[in-house]
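Colleague: With the sequence up front, the predicted model follows.
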Amino acid sequence: MTLRPARLRVSDQLRLGGVGLRARPLRAFLSALGIAIGIAAMTAVVGISSSSRAELDRALDALGTNMLTVAPGDTMFGGDATLPDEALTMIERIGPVTSATATGSVGTRVYRNDRIPEGETGGLALLAARLDLLETVGAGLAHGSWLNAATDDYPVVVLGATAAQRLGDVPTIWIDGRAYTVAGVLEKVPLAPELNSAVLVGWPAAESYLDFDGHPTTVYTRAVPAKVEAVRAVLAATANPESPDEVQVSRPSDALAAQRATDRAFTALLLGLGAVALLVGGIGVANTMVISVLERRAEIGLRRSLGATRGQIRTQFVTESLLLSLLGGLSGVLGGAAVTAVHAGTQGWPAVVPLWALAGGPAATLVIGAAAGLYPAVRAARSAPTEALSAA
């Protein structure tokens, strides 16, 4: 009668693999700690670099890397062109466009009060503005409040920073024979300097009180950074399909090219550092498993004498290696993420740990652990029972 070795279930293999770790807890802890330090170093380096890149991207976005402006140009006869009333709505329908807003030139003079001579306007422009203007151009308020749904229809204005300096600290200003309440003052707007010397009134109020024709004169557009060039290529035809040649579109910021070059450099750096950390972790696993085989030759011989097959011995040591790698990998990822969060918090950066680093750390350690534990497992399986028992 031929005896056949029993097959080990997955649960049995996991339990058997865990025996070696539990039997030598200090060595298992130190080995897992070595792997965890390597993975934590990789995760922390990737996380801190990604957080730094996120902060750099945020700073570059403040420079308008993804903002384009659309304005009317000249007609074929040399006159001033106009944008259609639907230009803003059409631009908002472009897929990669994340936000768009507009201002329109009202063409009415602004005075500090009704006693100022007609010619002394201070060179201020009166613009009709949409409610979402501040978010799109990245503007902030120095004091007061921005236009809202309640004040958009009434004689209320917001002053640009330069306009406020020229007009002084006044509660009202005079426009077309009517007093307008000053609701707030903007900070300097680096992305749209024309707003600094402007007086901004709500779009409906401009149409009701100032005979504004509703044509936008400047459309501010934000697009997905990777699609800025593609958006720019269709903006003119989208804003004015009948006469795209009569539309002026700004070119992308030079900072966009610098941002993309920085992203490529960071990506190469992260991949290189991650590969080095994983290699160090793999060497640690291989070293641990080789020593484990040498120390446990008696155990291997006894199991072989009791009927364990070479395949079961190989499975045991590969499972041990995988468990050890997984324990170290998970601990390392958590430790690296914690280090990233602490460092980013002290620097005032957004804490960013890429998903591929969080998932890839344990996954990579499993792959490396399996490869690193394969040679010791094969060596253990090849040990003859009598030779292993006699050596013990």
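Modeller: All right, it came through fine.

Colleague: can we go C-alpha only for contacts and neighbour counts from here?
Modeller: Noted.

Colleague: What ranges does the stretch 251-392 of the chain have for its helices?
Modeller: Assigned by DSSP state H, counting those that start in this stretch, the stretch 251-392 of the chain shows helices spanning 254-295, 297-305, 310-347, 355-381, 385-391.

Colleague: Now do the buried residues in the shortest one.
Modeller: Just to be clear, that refers to helix 385-391. 385, 388-389 (16 or more other CA atoms under 10 Å).

Colleague: got it, and the second one?
Modeller: With burial defined by 16+ other CA under 10 Å, the residues of helix 297-305 counted as buried are 297-298, 300-304.

Colleague: For Leu235, grab the count of nearby residues.
Modeller: Neighbourhood size, Leu235 [other CA atoms under 10 Å]: 24.

Colleague: Check Leu256 too.
Modeller: Counted with other CA under 10 Å, residues neighbouring Leu256 total 21.

Colleague: next one: Gly123
Modeller: 13.

Colleague: adding another structure so you can compare the two:
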Amino acid sequence: MRRPPAGPLSRLRLADLLPVATIGLRTRPGRAALSVLGVAIGIAAMVAVLGVTRSSQAEVLAQLDRLGTNLLTVASSDPRGGQETQLPDGAASSVRRTEGVLAASATAQLDDLAVYRSDLIPDAHGGGLDVRATDTALLSTLDASLLNGVFLDEATANYPVVVLGFKAATVLGVADLTGDDRIWLGDRWFVVVGILQPVELAPEIDRAALIGFGAAASGLGWDGHPTRVYVRTDTTRTEEVASMLPRAANPQAASRVAVSRPSDVLSARLTVADATTSLFLGLGAVALLVGGIGIANVMVISVLERRGEVGLRRALGAARRHVAVQFVVESVLLGAVGGGVGVLLGAAVTVVLAQNRGWQPIIPPAAAGLGLAAAVVVGTVAGLYPALRAARMPPTEALRTA
């Protein structure tokens, strides 16, 4: 017996696919919005983490470029009670003669001295500020700058004049030098001739009152021993110079000398930022996974609710692949819309946080592209099972249980 000729193959035109695939989205917008929100939160978290991290790292790198990585500090390796211990009196001169050293400046922390705005303030209210004797080359060695006034020179270094670090000036309430600004230091008055800008690589200078070596020796009993030496090196030889400085500073006890590079603190922030980024990216991925599970759940419910529609389409000649494609496209649209919204939210969070902290907002294009692609992939995977379930549904059973 000959089979009847097969009818024309069922076709689903691309022009009809989008209207058919968006029926569920258009008829149940609230449910669709919640599904989109789940994906959007995950993508927004990932984009924001990458954007904020990149903005922060760019700021740190800019600081490193601006401040330089060739500043070293030489000090004793066994400070006692927070006080710096003495180096040999010729430490700075010996360090300057070391090959690869461009400049070196010595300072000495003067113990048991406090700084006051007035001679009427009790001794117990010192404000936690230090007094440091310094040479006149400190400003250029640190590549620091003045907020107001002038720095110590060969003449003023021998007289009771002082330059305040930025924090010290703030604590003492010295904002400008328009009047007769004086501070009480070592039972005598010192005239304030300058205020420094913040010195990011030497925070101990920020909270110090700086006086000249001559004034420290003649009026405050300084014995000529420095406690810290700041060194600028040839950038290409910083590591090499660092290894030579302990013996140069104290040939008799090189093991008691510590050499540090202040910029390493900034570099460490980059490492910490990378570790934190990985953690938050993991949390964002978990949120995205939860959003994908939400899409899958919505699609399963959608298939159950639209059994009659599926059965009718199958009875009228729709192929299984057409039914499957319909639900997969719907799921992909949920993921894509969620991804797009998430990218925009993540970018907005990055811009707001960066501007609040004074950073240049940076949104990596790869983060936006990969975030959107991840959302589409999640939407596709989430829709596969519901789509296959709808495609395998027999028309008669679908119509009978609708």
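Modeller: Now that the structure is in, tell me what you want to look at. If you're wondering where the values come from, they're calculated on a predicted model, not measured in any experiment.

Colleague: returning to what we had before: would you mind finding the most buried of the helices of the stretch 251-392 of structure 1?
Modeller: Ranked by mean neighbour count, the helices of the stretch 251-392 of structure 1 are led by helix 310-347 with a mean of 22 (mean count of other CA atoms under 10 Å).

Colleague: Tell me which residue of structure 1 lines up with Ala273 of structure 2.
Modeller: Matched to structure 1 by TM-score structural alignment, Ala273 of structure 2 sits across from Asp263.

Colleague: Skipping its backbone neighbours, what lies nearest that match in space?
Modeller: Arg53 (7.5 Å; CA to CA, 6 or more residues apart in numbering).

Colleague: Which element, helix or strand, includes that neighbour?
Modeller: Secondary structure assigned from DSSP states H and E places Arg53 of structure 1 in helix 25-62.

Colleague: Can you pull out the residues in contact with stretch 325-343 of structure 2?
Modeller: With contact meaning CA atoms under 8 Å, 6 or more residues apart in numbering, stretch 325-343 of structure 2 is reached by 17-18, 20-22, 24-25, 32, 35-45, 47, 292, 295-296, 299, 368, 371-380, 382-384, 386-387.

Colleague: Which residue numbers in structure 1 does that stretch align to?
Modeller: Using TM-score structural alignment, stretch 325-343 of structure 2 pairs with 315-333 in structure 1.

Colleague: Mean deviation, that stretch versus structure 2?
Modeller: By mean CA distance after the TM-score superposition for structure 1, the fitted stretch 315-333 of structure 1 averages 1.1 Å away from its aligned residues in structure 2.

Colleague: next one: that stretch to chain centre, how far?
Modeller: 32 Å (CA atoms, centre = their mean, to the nearest Å).

Colleague: try stretch 165-173 of structure 1
Modeller: 41 Å.

Colleague: now do the same end-to-end measure for that stretch.
Modeller: End-to-end span of stretch 165-173 of structure 1 (CA to CA, to the nearest Å): 13 Å.

Colleague: Kindly report the same for stretch 156-173 of structure 1.
Modeller: 9 Å.

Colleague: which parts of that stretch are buried?
Modeller: Under 16+ other CA under 10 Å, the buried positions of stretch 156-173 of structure 1 are 156-164, 167, 172-173.

Colleague: These: which two are farthest apart?
Modeller: Val156 and Thr162 (18.1 Å; CA to CA).

Colleague: Would you mind measuring from the residue most central in space within structure 2 to Leu333 of structure 2?
Modeller: Nearest to the mean C-alpha position of structure 2, by CA atoms, centre = their mean, lies Ser56 at 3.3 Å. To Leu333 of structure 2, Ser56 of structure 2 is 34 Å away according to CA to CA.
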